[in-house]
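Novice: coords please:
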Amino acid sequence: MISDQNFIIELIGYFASFMVLISFLMRNIRKLRLINTVGCVAFVIYGVLLNWSLPIIITNTAIAGINMYYLFIRKES
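Specialist: Below is the predicted model of the structure:
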């Protein structure tokens, strides 16, 4: 039987996956990057809750950082 804590962790993982997937349906690059960043942050939380899964945390932190760079520092043309 799955515990309440494990259920919540799994929900966070599914939410993260859903957000990343949905982001690729966006035509507007800013909207894509914003939604993708939400998914990446959720994946980082998910990685932490999975006893600090570094591959998940590092990859999604890097992707979120790249998204933030293009959203707020370098304006895309």
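Novice: from here on, contacts and neighbour counts on C-alpha atoms
Specialist: OK.
Novice: State the distance from the residue nearest to residue 31 when sequence neighbours are not counted to residue 33.
Specialist: Take residue 31 and drop its neighbours on the chain: the residue closest to it by Cα to Cα, 6 or more residues apart in numbering is residue 23, 7.5 Å away. Residue 23 sits 7 Å away from residue 33, taking Cα to Cα, to the nearest Å as the criterion.
Novice: One more, so I can put them side by side:
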Amino acid sequence: MNPETAAYIGYSASLFIVLSFILKDVRKIRIVNMIGCICFVIYGIFNGMLWPVIIPNGLICFIQIYYLLSDKIKR
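Specialist: Below is the predicted model of the structure:
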């Protein structure tokens, strides 16, 4: 992948993470944060397998999915 494209993915990830702090609805926060985490995982993969970026963001993504699905079951 082009290094410039990878950088844009990283910037997008940062933007989504910051946006998730602005929102008030927990469901929207989880979705936007999950998108940011997915972007960070992609960024970490395309920048030489940056495990300190990939592992925590992958885990956070799975945590967001878990809570989104468990919240849906409760309704």
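Novice: Could you tell me the TM-score of the two chains?
Specialist: Superposed pair, TM-score by TM-score structural alignment, normalised by the length of structure 2: 0.91. Supporting alignment: 73 aligned residues with a Cα RMSD of 1.7 Å.
Novice: any idea what the residue nearest to residue 31 of structure 1 aligns with in structure 2?
Specialist: The alignment partner of residue 23 of structure 1 in structure 2, by TM-score structural alignment, is residue 20.
Novice: neighbours of its match, just the number please.
Specialist: Under the neighbour criterion other Cα atoms under 10 Å, residue 20 of structure 2 is assigned a count of 21.
Novice: Residue 41 of structure 2: helix or strand, and which one exactly?
Specialist: If you go by DSSP states H and E, residue 41 of structure 2 is part of helix 26-46.
Novice: Which strands and helices lie in contact with that helix?
Specialist: Of the remaining helices and strands, those touching helix 26-46 of structure 2 by 3 or more Cα pairs under 8 Å, 6 or more residues apart in numbering; DSSP states H and E are helix 3-22, helix 51-74.
Novice: TSV for those, including distance to residue 35 of structure 2?
Specialist: Conversion of those to TSV gives the following (distance: least, Cα to Cα, whole Å):
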stretch	distance to residue 35 of structure 2
helix 3-22	7
helix 51-74	8
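Novice: With residue 40 of structure 2 as the reference, name the closest of those helices.
Specialist: Among those, the nearest to residue 40 of structure 2 by Cα to Cα is helix 3-22 (5.5 Å).
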